[in-house]
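1. Pasting a predicted model and its sequence here:
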Amino acid sequence: MFLFNTFTHVYCLAWGCLSVVTICGNLLVIMFVFYFQQLHTPTNYLIVSLAVADLLVGIIVFPLSMAFSLSSCLYHEGLFCKVRISFDITLSTASILNLCCISIDRYYAICQPLTYTTKISYRVIVIMILMSWGVSVVISVSIIIAGLNNETCEESCFIDVLIENTIGPILSFYLPVIIMLCIYLKIFLVAQRQARSIWNTTCQRATGGATVSKMERKATKTLATVLGVFLLCWTPFFLCVTFLPFINNSVSLPVMETLNWLTLSNSMLNPFIYAFFYSWFRSAFKMIISGKIFQGDFTDSKLS
């Protein structure tokens, strides 16, 4: 009993800290974008939409998941479990789709810079955000309904299993991942081509070669971080969900919960990858930490 109570306390403390970091990180991102005039750009509004989804994951999904992991709810699929699952699916899918929209925005910014302002306007950004959230709600409702229908069938209903384990994951994960992989590969190839162009312009001087090498390393590191962390957090869970019907749902509940926690941790990491990675966000963070932002109006400050 003592060991169980100790484990429970450690478990709650660990995931409570994770929830707090997720909430604080995403709150800072939202605050930075709305406070500093320089950050009022289409790209950053997409980052705000992503931060809102991840913030709600920290506020709603983390506490519910932690409570249900320590209760019998997981074994009886009650009403509150359905609420937890619906929030989980909606917010996680919204987070993924927002990441996909950010990759599309970066594609036009890097690969088609001359037409970027005309193709990625504020109206287009609003449409992308609304579609991300709308599709997330539709997918969540469809999967929940399919799960409820399954409970009324003597055997698993084929169409509901298809929605819950195939169509849902395809729309929520596999399709956005394929889109992001293709886009980031294109961005990487364009960045390499631009780097080689700079190298040729500098007549292959040593400094030019060093610049090219640095640019290529930076592009490689950025894309590897973005895609690597995302795939590391999400792939195991969706692979497990997809293949569950083929293994007679034999995956244990603790394994599924562990995989689910891994996906949720991506909401904590997103602010660091997609926001604090940029220098102007780091500058804004320093202004907050130093207290400078409370000493006057710095909304028009130029962030380096």
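-> Here it is on my side, so go on. Numbering: from 1, shown residues only.
2. Please make it C-alpha for all contacts and neighbour counts, starting now.
-> Noted.
3. all helices of this protein, in order?
-> With helices called from DSSP state H, the chain shows them at 2-35, 42-56, 62-69, 73-76, 79-111, 116-119, 122-152, 158-162, 168-169, 175-201, 206-243, 253-274, 279-290.
4. export these to a markdown table and tack on mean neighbour count?
-> Output for these, formatted as a markdown table (neighbours: other C-alpha atoms under 10 Å):
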| stretch | mean neighbour count |
| --- | --- |
| helix 2-35 | 16 |
| helix 42-56 | 23 |
| helix 62-69 | 18 |
| helix 73-76 | 12 |
| helix 79-111 | 21 |
| helix 116-119 | 14 |
| helix 122-152 | 17 |
| helix 158-162 | 16 |
| helix 168-169 | 22 |
| helix 175-201 | 17 |
| helix 206-243 | 16 |
| helix 253-274 | 19 |
| helix 279-290 | 15 |
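5. try this one side by side with the last:
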Amino acid sequence: MIRMTSSQMLQMTTEEMDANGQIITTPASSASLNISITPDMLFNEGHKLSIIVYSILMVVSAIGNITVLTILLRRRMRTTSRLDFMLTHLAIADLMVTFIIMPLEIGWAFTVQWIAGDFMCRFMMFFRTFGLYLSSFVLVCISLDRYYAVIKPLNMKEHRGKIMIAFAWFTSALCSAPQAYIFHEEKHPDVKNYTQCVTFNVLPEGGDIIYNAACMLMMYAAPLVIITFSYGSIYYEIFQKSRIKNSDRFRRSSLNVLSRAKRRTLRMTITIVICFVVCWTPYYTMVVWFFLDKDEANSSNIMLQKALYLFAYTNSCMNPIVYGVFNLKRNRTDRNTVKKITITFKNCQNSIKSQIELCGVH
């Protein structure tokens, strides 16, 4: 059996990068069919490195997201929180990436060619983007939830969060559906027993550009615009309210405590969004470069393309780390608050006792 890279279709193809981080293969000229198999078409050090990195990411992401999911589910048994509900679904989305996409990439790098059949090709390509779409859309839901909580708290009903999450799941499935149609198993016409899960012979000329642009719009650009608007509006509202003076000291103190809790939540959710932007922007910059100058982008180092795609997947590992850091700070703050209340209560008791003794009351 000839081992070849999962992103190539031997001599019959040329390479194009798709919006999901891999190389779309398209038919090449008939003159290229006589080119011999290159070393990159066989299992090599690049595949070995991919297997190692994906394996590490999978272990870290699995431990982190399972831990976060367990904490959130236990907390939901005691209290109900829209944010915890949405963070639960974000952890589920990251676990889908962890246990579906990462093992797929590991197995594909190991076998190089596609050996799972046409049905699994379509099935796995559907879920390959489903988890990524869901993660992006849940981040949008979180940003809108924070927007309503700060800007329009009276309009934020409890069921609205559930509706938004349900819509995120439905839209993710809808956006991923074309994957099951476009990707299919293809046999190589000149190399015996070689098959690959590819996209060519389906979309018309130029259709791949339109499809990849649509993927980038739905998975990255549109969510980023909505998230930026939501948090921009929140910080503008906070800035406006911070200028309002309160004459009542007790009321001002209460408002400060409330705003501190909201600021802590905002910092956590914004940090999660920043991780999303940092992890995915380099890859989508490469995609835009491909749209603008296909020949120049294709001539770039294939390892750089794979590295950017791998870096994007680290986002699934970052979310539980961010949640863990902020949760530890929250617990430490809560313990300090309880300690201060206890000390204050004891001081009050001692003060009252002293007053009673001074008055000669027994």
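-> Great, that's in hand. Nothing here was measured: the structure is a model prediction, and the numbers come from that model.
6. which ones are touching F99 of structure 2?
-> Applying C-alpha atoms under 8 Å, 6 or more residues apart in numbering to F99 of structure 2 gives the contacts M58, A62.
7. my bad, L27 of structure 1
-> A51, L55 are the contacts of L27 of structure 1 under C-alpha under 8 Å, 6+ apart.
8. Looking at structure 2, name the residue matched to it.
-> Under the alignment (TM-score structural alignment), L27 of structure 1 pairs with I66 of structure 2.
9. Also Q112 of structure 1?
-> Matched to structure 2 by TM-score structural alignment, Q112 of structure 1 sits across from K152.
10. State the number of residues packed around that match.
-> Neighbour count for K152 of structure 2, taken as other C-alpha atoms under 10 Å: 11.
11. Please report the distance of K306 of structure 2 from C348 of structure 2.
-> Going from K306 of structure 2 to C348 of structure 2 by C-alpha to C-alpha, to the nearest Å gives 64 Å.
12. Same check on W169 of structure 2?
-> Distance from W169 of structure 2 to C348 of structure 2, by C-alpha to C-alpha: 53 Å.
13. Contacts only, for the residue most central in space within structure 1.
-> Computing the C-alpha centroid of structure 1 and ranking residues by C-alpha atoms, centre = their mean puts S95 first, at 4.3 Å. If you count contacts by C-alpha under 8 Å, 6+ apart, S95 of structure 1 has them with L50, A53, D54, S267.
14. lining up those residues with structure 2, which overlap?
-> Using both residues aligned by TM-score structural alignment, their matches' C-alpha atoms under 8 Å, structure 2 keeps these contacts from the contacts of S95 of structure 1: L50, A53, D54.
15. so who does the last one touch?
-> D54 of structure 1 sits next to T22, I23, N26, L91, S92, S95, S267, M268, N270 when contact means C-alpha under 8 Å, 6+ apart.
16. Make TSV out of those and add distance to S213 of structure 1.
-> Shown next, in TSV, are the contacts of D54 of structure 1 (distance: C-alpha to C-alpha, whole Å):
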residue	distance to S213 of structure 1
T22	35
I23	37
N26	33
L91	39
S92	36
S95	33
S267	32
M268	31
N270	27
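17. out of the residues you listed, who's nearest Q38 of structure 1?
-> If you rank the contacts of D54 of structure 1 by distance to Q38 of structure 1 using C-alpha to C-alpha, N26 comes first, at 18.6 Å.
18. returning to what we had before: what residue of structure 2 matches up with the residue nearest to the centre of structure 1?
-> That one, S95 of structure 1, aligns with S135 by TM-score structural alignment.
19. Kindly report the same for N44 of structure 1.
-> By TM-score structural alignment, N44 of structure 1 lines up with D84.
20. Could you find the counterpart of V137 of structure 1 in structure 2?
-> So V137 of structure 1 corresponds to A173, using TM-score structural alignment.
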